[in-house]
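S.K.: sequence isn't available, so here's the structure alone:
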């Protein structure tokens, strides 16, 4: 797996900066003290999410979080639906135990395995076809080498496990699509979704490949607006798609929106606002970043309801208000179809229902 620890120039003294998979031992050590309290912390967090109108989450945080969700569910305290992914480091164990995507019940289910193709934009570790602007020779990091990525994808699908792969840079997305190509038909026959998490920067020809392969683009609209100055600085004027929601939707791709919380605020209405305007909440940049890639209010709402259900393999019973579907819904204090799009983020959730039960009301 790709990662690095930096050192002070000309010495062996660590600089304090670690990148990508090199941070894993530190992350594990820092979380050990939280494990006994994790289920209670999740319960508190879920109350905040319900107040934002969130009725289902997808979580990729690993075995400790999975166990905390299971404990909450066993105690009857899981008040929203949760789709819990499998960490790549736990994949072999999950396969040995016969775990499959979709296992569980209508409140807590097993999700896809989470793989990683590259890093992030700000750390200059997103994997690009061309050098970062102003950083000659640096095209980012392949966190998982392509040959290994292909093996992991095939292993998961053969075991009945869906795949969600993190890819931000255009090269990373190309390589993930390449890894998905030989297994895509088999995955679809088995009802297993192949997803790319983030799908931020794409070669235009890869937009078509998403559609041809039936790959879900799992995207976070607020990344487009919060990353705007950074992506302009680091990527310049290269002719690729930056958060190309309109192009993907027009090509027939399932575009599932989310937040990437806690990296960004979890509030879906912040995401709807970003998708419709392509501006930050302060209105910058004026007119929106690459406004031709904006979506309609209806498409944005679908992106936060119907399409995530499809991405989770639950499209036949979740994500819409229809007979036979989960009675998960919210009430808003203003109509997003008639309000000024610039003000959508200010809409307030008045009530939230899960399985027909009112689980939040705003006093």
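M.R.: Received it, and whenever you're ready, just let me know what you need. What you are looking at is a predicted structure, and each value in this text was computed from that prediction instead of being measured.
S.K.: going forward, measure contacts between C-alpha atoms and count neighbours the same way
M.R.: Fine.
S.K.: my guess is residue 21 contacts residue 3. True?
M.R.: Yes - Residue 21 is within contact range of residue 3, at 4.8 Å (criterion: Cα atoms under 8 Å).
S.K.: overlap in contacts of those two?
M.R.: Residues within reach of residue 21 and of residue 3 at once, by Cα atoms under 8 Å, 6 or more residues apart in numbering, are residue 143.
S.K.: residue 2 contacts residue 23, doesn't it?
M.R.: No - between residue 2 and residue 23 there is no contact under Cα under 8 Å: 10.8 Å.
S.K.: tell me the contacts of residue 174?
M.R.: If you count contacts by Cα under 8 Å, 6+ apart, then residue 174 has 202-203, 206 around it.
S.K.: so it belongs to a helix, correct?
M.R.: Yes - counting by DSSP: H, G, I helix; E, B strand; the rest coil, residue 174 is part of a helix.
S.K.: which residues sit against stretch 266-280?
M.R.: 49, 52-54, 220-222, 224-226, 257-260, 281, 285-291, 294-297, 300-301, 304, 341-347.
S.K.: so residue 152, which state does it fall into?
M.R.: When the structure is split into helix, strand and coil by three-state DSSP, residue 152 lands in helix.
S.K.: ok now do residue 180, which residues does it touch?
M.R.: Contacts of residue 180 were listed using Cα under 8 Å, 6+ apart, and they are 150, 153, 194, 213.
S.K.: go with 10 Å
M.R.: Contacts here follow Cα atoms under 10 Å, 6 or more residues apart in numbering; on that basis residue 180 touches 149-150, 153-154, 163, 165, 174, 187, 194-196, 210, 213-215.
S.K.: and the most centrally placed residue in the chain, helix, strand or coil?
M.R.: Ranked by distance to the mean C-alpha position of the chain (Cα atoms, centre = their mean), the top residue is residue 197 at 4.7 Å. Assigned state for residue 197: strand (three-state reduction, three-state DSSP).
S.K.: look up how far residue 24 lies from it.
M.R.: Per Cα to Cα, to the nearest Å, residue 197 is found 20 Å from residue 24.
S.K.: structure B:
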């Protein structure tokens, strides 16, 4: 047994919101209460953990991330801190000088809005920086990339190559390639990149989950590809095998969201070693994940009206309506949970109408279908989502990273962006994630962003407790796990996070000053500062 004492326990349970001690046995909470109450139940042989007043919360759940892609990103250049085009190109030149001839160069998480010039690099600039190396720079959203001439040549892309379905190969007014690729067109290039060295990847995978543990994350709703239909391109075929190889080294509990085109792909995984439906499972196969449109940053989220700073663009649909309806209906009628990516308002409208028909045409059930992102959601769509009993799976770190430029993208539509307060006011369940590696996976950053809003539709700010619940109680509900996770109560899993201070009494602007001191899964410490 483990006795946690001298703690400030925030249980998030309405029956006993606060406590001082927790007794853990066989991975579960045996008792929670005052020091006097819990000490009476602890044998003398119990291991003691004196937290000296630190705060304990239910462990955080990361509700939307790409774990294998995260590991792959760790093996490549992170360009998120670039401040000028000169710095970016200098970084690419230095990497090219170190690399063997013809070796691929990949720069990831580039944000043109964060550099002085506020523009993308040109194909000519990348050619000059790495003339002998195929090079790809991926915008941080993952929905837009810039390739140099060697990379385009290896991909067989020329001025007369047609756009792939659900993607765009950008050309200038004279029809010449610019090097810019959007959505599925990116895979034409990434498909040419060889898989990483196995040992290097395994090390990156272990680092990925160690980082998550340091953020207080005890459960992960992780997105995996089963084919080349997704951000990893043909490398997506390897994601399931990669996770199987890493499985025994992952300390968090996994709820896998599977990108698929057929229900049989998910059924096959549910018959594999990756699916354990037991309440204390370390890995289970959960929703069918479908990506429908792009991103606001790449002007590819599907909007009713053109972007305010790109009046000729309204986004890119990755599926036809018929294809989308076929998948949604198949999942719903087979009793599967859906997790559907919708960022633009028009895309959300299309998906809600398809879901409404599927739900109306079937017997009532507790489907808990999820809308992933739900970024631009005007009031009428918020009400429609409530009518359909949907869960809104949101990524508050987007507020932090987009705050300097998203106003010019959307104009007056900014009031409908990440409308967290409206979701809760309407009575929707809202769980929180990050879309890592696109954004930082730190739940404390997400909580800070959801509470402070940083000038992005400030009227949509939510309370600190509501923000914490996105990563705890509501996250558990979103995975049908509310009986074992989300609150600190007797009988539930001993998945806990220890913070340096009490978030509920911390000024909102100081929430980022809190630190994760310890993370426990099943009563075992997986991170300690």
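M.R.: Looks like it came in fine. Keep in mind that what you see is a predicted model, and the values were worked out from it rather than measured.
S.K.: that older thread, the residue nearest to the centre of the first structure -> the second structure?
M.R.: Superposed on the second structure with TM-score structural alignment, residue 197 of the first structure falls opposite residue 372.
S.K.: isn't that match up against residue 289?
M.R.: Yes - at 8.9 Å, residue 372 of the second structure counts as touching residue 289 under the criterion of Cα atoms under 10 Å.
S.K.: now do the shared contacts for these two.
M.R.: What both residue 372 of the second structure and residue 289 touch, as defined by Cα under 10 Å, 6+ apart, is the set 338-341.
S.K.: what range in the second structure matches stretch 228-238 of the first structure?
M.R.: Taking TM-score structural alignment, stretch 228-238 of the first structure hits residues 403-413 over in the second structure.
S.K.: contacting residues around that stretch?
M.R.: Counting contacts by Cα under 10 Å, 6+ apart, the residues outside stretch 403-413 of the second structure that touch it are 113-114, 118, 296-297, 299, 303, 305-311, 345, 376-378, 397-399, 414-417, 453-457.
S.K.: do the same with stretch 346-354 of the first structure
M.R.: Surrounding stretch 346-354 of the first structure, the residues in contact under the criterion Cα under 10 Å, 6+ apart are 49-56, 79-81, 107, 269-270, 273, 281, 326-336, 339, 358-363.
S.K.: looking at those residues, which are in helices?
M.R.: Assigned to helices by DSSP state H, the following of the contacts of stretch 346-354 of the first structure qualify: 49-51, 269-270, 273.
S.K.: so residue 350 of the first structure is in which element?
M.R.: strand 349-354 (DSSP states H and E).
S.K.: which parts of that strand are buried?
M.R.: Buried residues in strand 349-354 of the first structure, defined by neighbour count with 16 or more other Cα atoms under 10 Å: 349-354.
S.K.: between these, which is nearest residue 43 of the first structure?
M.R.: residue 354 (15.1 Å; Cα to Cα).
S.K.: which residues in the stretch 51-200 of the first structure form strands?
M.R.: 56-59, 81-87, 108-116, 163-167, 194-198 (DSSP state E, counting those that start in this stretch).
S.K.: circling back: adding distance to residue 91 of the first structure, write the buried residues of strand 349-354 of the first structure out as TSV.
M.R.: Compiled in TSV, these are given as follows (distance: Cα to Cα, whole Å):
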residue	distance to residue 91 of the first structure
349	38
350	40
351	38
352	35
353	34
354	31
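S.K.: out of these, who's nearest residue 248 of the first structure?
M.R.: Relative to residue 248 of the first structure, the closest of the buried residues of strand 349-354 of the first structure is residue 349; by Cα to Cα it sits at 29.1 Å.
S.K.: the second structure: which residue goes with the closest one?
M.R.: Residue-level alignment of residue 349 of the first structure against the second structure, with TM-score structural alignment as criterion, gives residue 516.
S.K.: measure its match to residue 209 of the second structure for me?
M.R.: 15 Å.
S.K.: so what's the counterpart of residue 56 of the first structure in the second structure up against?
M.R.: With TM-score structural alignment defining the correspondence, residue 56 of the first structure maps onto residue 219 in the second structure. Under the criterion of Cα under 10 Å, 6+ apart, the contact list for residue 219 of the second structure reads 59-63, 212-213, 251-255, 282-283, 471-472, 475-476, 485, 495, 521.
S.K.: now with 8 Å?
M.R.: With contacts taken as Cα under 8 Å, 6+ apart, residue 219 of the second structure has the following neighbours: 59-62, 252-255.
S.K.: preserved in the first structure, out of the residues you listed?
M.R.: Counting by both residues aligned by TM-score structural alignment, their matches' Cα atoms under 8 Å, the members of the contacts of residue 219 of the second structure that carry over to the first structure are 252-255.
S.K.: hmm, which two among the residues you listed are most spread apart?
M.R.: For these, with distances taken as Cα to Cα, the pair at the greatest spread is 252 and 255 (9.8 Å).
S.K.: what residues are shared contacts of the two?
M.R.: Taking Cα under 8 Å, 6+ apart as the contact criterion, the common neighbours of residue 252 of the second structure and residue 255 are 219-220.
S.K.: gap between the counterpart of residue 156 of the first structure in the second structure and residue 241 of the second structure?
M.R.: Alignment note: residue 156 of the first structure maps to residue 331 in the second structure; criterion TM-score structural alignment. Here the criterion is Cα to Cα. By it, residue 331 of the second structure lies 24 Å from residue 241 of the second structure.
S.K.: so the two - more neighbours on which side?
M.R.: Here residue 331 of the second structure and residue 241 are set side by side on neighbour count (other Cα atoms under 10 Å), and the busier one is residue 331, at 20 against 12.
S.K.: burial count for residue 388 of the second structure?
M.R.: Taking other Cα under 10 Å as the criterion, the count of residues near residue 388 of the second structure is 18.
S.K.: just to confirm, what residue in the first structure is aligned with it?
M.R.: Under the alignment by TM-score structural alignment, residue 388 of the second structure pairs with residue 213 in the first structure.
S.K.: do the same with residue 427 of the second structure
M.R.: For residue 427 of the second structure, the aligned position in the first structure is residue 252, judged by TM-score structural alignment.
S.K.: if I look at that match, how far off is residue 294 of the first structure?
M.R.: Counting by Cα to Cα, the separation of residue 252 of the first structure from residue 294 of the first structure is 16 Å.
S.K.: between the two, which one's more packed in?
M.R.: Neighbours per residue (other Cα under 10 Å) separate residue 252 of the first structure from residue 294, with residue 294 holding more: 23 against 14.
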